[in-house]
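Student: pasting a predicted model and its sequence here:
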Amino acid sequence: MLGEPGPDDASLLRLLQSAVRVPDHGKRVPFRFIRIAGPVRARLGEALAGILLRREPDASAAMVEKERQRFCHAPVVVAVVAVLDPEDRQIPEQERLLSAGCTCFALLQAAQSLGYGASWVTGWPAYDADVHGLLGLSANERIAGFIHLGTPTAEVPERDRPDPRALLTDLSL
């Protein structure tokens, strides 16, 4: 959980200034950002709960509450949107999508460097057409991630990481 304070306007712009310094083949800037903050977080949660209940009328109260709270675990959430112009045949879509993903990671790193906690989340809302409509996404846009930003309220334990030696192979021709 990430508590108050979250980044103010100036701090968020500083974070985003760092986040946009990512590989971007062809300088297409294949990403944009949507800030989800303040009372909008709860309203978006209510909308998610409504979508869930339309699709699963028998959803448990706990499932509905989880959706209501989905964007309330941090004071600021930034939706990183991949902008994938279908007319752009010069730069492969995968490279543009990877650039948006790099932006997510760069935003995490920038937040930590300024003392904020950050978490990169997707979940079903990242892939849902109704949610995309609520967020104002066009047909050529996808969610690369929801970056939750705030002040760490507890130490996050380090998770197990793979041994890089087990992942590395040498090409031999």
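Tutor: That came through, no problem. As the structure is a computational prediction, the values presented were derived from the model and not from experiment.

Student: C-alpha only now, for contacts and for neighbours.
Tutor: OK.

Student: against which helices or strands is the longest helix along the chain packed?
Tutor: Of all segments of type helix in the chain, defined using DSSP state H, the longest is helix 93-113. Counting contacts by 3 or more Cα pairs under 8 Å, 6 or more residues apart in numbering; DSSP states H and E, helix 93-113 is packed against helix 9-19, strand 31-37, strand 76-83, strand 117-121, strand 141-152.

Student: got another one to weigh against that:
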Amino acid sequence: MTINPARPNPAAMEFLATRRSRPAKTLTGPAPDRAALTSLLTSAVRAPDHGKLEPWRLIVLERAALDRLARLAADKGAALGIAPDKLPKGVAQFADSPLCVAVVYVPRSTEKVPEIEQILSAGSVCLGLVNAALAAGWGASWLTGWVAHERGFAQDAFGLGKGEWVAGLIHIGTEGSPPPERPRPDIDAITTWVSA
């Protein structure tokens, strides 16, 4: 094992080695209040962001907004012909959530930073928010589904501008019973070491 000359943070490494999202359907209230959530959001946006473009924005959905979006999902989903096996999941994502943060990808026009790097930055904000919530003792889950990807619904629900889309719906609340551990990737099977 190589000795690290830097200053290691064993607690952070232990957190990263054992972190796991909590299924959204197991989250209950209470959720973080605005002050606590602001701290989580501040941590989440410390994401890789080449060119300091901030190619994302955040929409905090509190209880009344979640109830409104659950109704909108039921009505608009039925009108759009969303499959009966998918419609309830989209509705429940809002109806059952104690708190949700929509991370919206916002493309920035620049020749300096390719679009893919901006997209990856938005994804980093999603993971950063899940990890910040977990580190603060909350349960958190990153979901999408038809309510994120169906343009007509997402545009009405989140006020999307031109070129914007939902990178993630981050649900945060009090963790119910912890889920069992799931199988993790076999590092040897997916890693290639190149030494020359």
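Tutor: Structure received. Fair warning: this is a prediction, and the values are worked out from it, not measured in the lab.

Student: hang on, the earlier thing: which part of structure 2 matches the longest helix of structure 1?
Tutor: Helix 93-113 of structure 1 corresponds to residues 115-135 of structure 2 when matched by TM-score structural alignment.

Student: give the equivalent position in structure 2 for Leu149 of structure 1.
Tutor: Using TM-score structural alignment, Leu149 of structure 1 pairs with Ile172 in structure 2.

Student: and its match, what does it touch?
Tutor: 24, 27, 31-32, 97-100, 130, 133, 138-141 (Cα atoms under 8 Å, 6 or more residues apart in numbering).

Student: centre of the chain to the match of helix 93-113 of structure 1, how far?
Tutor: 7 Å (Cα atoms, centre = their mean, to the nearest Å).

Student: can you check stretch 49-66 of structure 1 too?
Tutor: Distance, centroid of stretch 49-66 of structure 1 to centroid of chain: 22 Å (Cα atoms, centre = their mean).

Student: ditto for stretch 37-52 of structure 2
Tutor: That offset, for stretch 37-52 of structure 2, works out to 13 Å (Cα atoms, centre = their mean).

Student: swap in stretch 137-153 of structure 2?
Tutor: Worked out by Cα atoms, centre = their mean, stretch 137-153 of structure 2 lies 7 Å from the chain centre.

Student: about what we covered before: identify each buried residue in the match of helix 93-113 of structure 1, please.
Tutor: 118-134 (16 or more other Cα atoms under 10 Å).

Student: mapped onto structure 1, which of the contacts of Ile172 of structure 2 hold?
Tutor: Among the contacts of Ile172 of structure 2, the contacts conserved in structure 1 (both residues aligned by TM-score structural alignment, their matches' Cα atoms under 8 Å) are Leu27, Ala31, Pro32, Ser97, Pro98, Leu99, Cys100, Ala133, Trp138, Gly139, Ala140, Ser141.

Student: lovely, talk soon.
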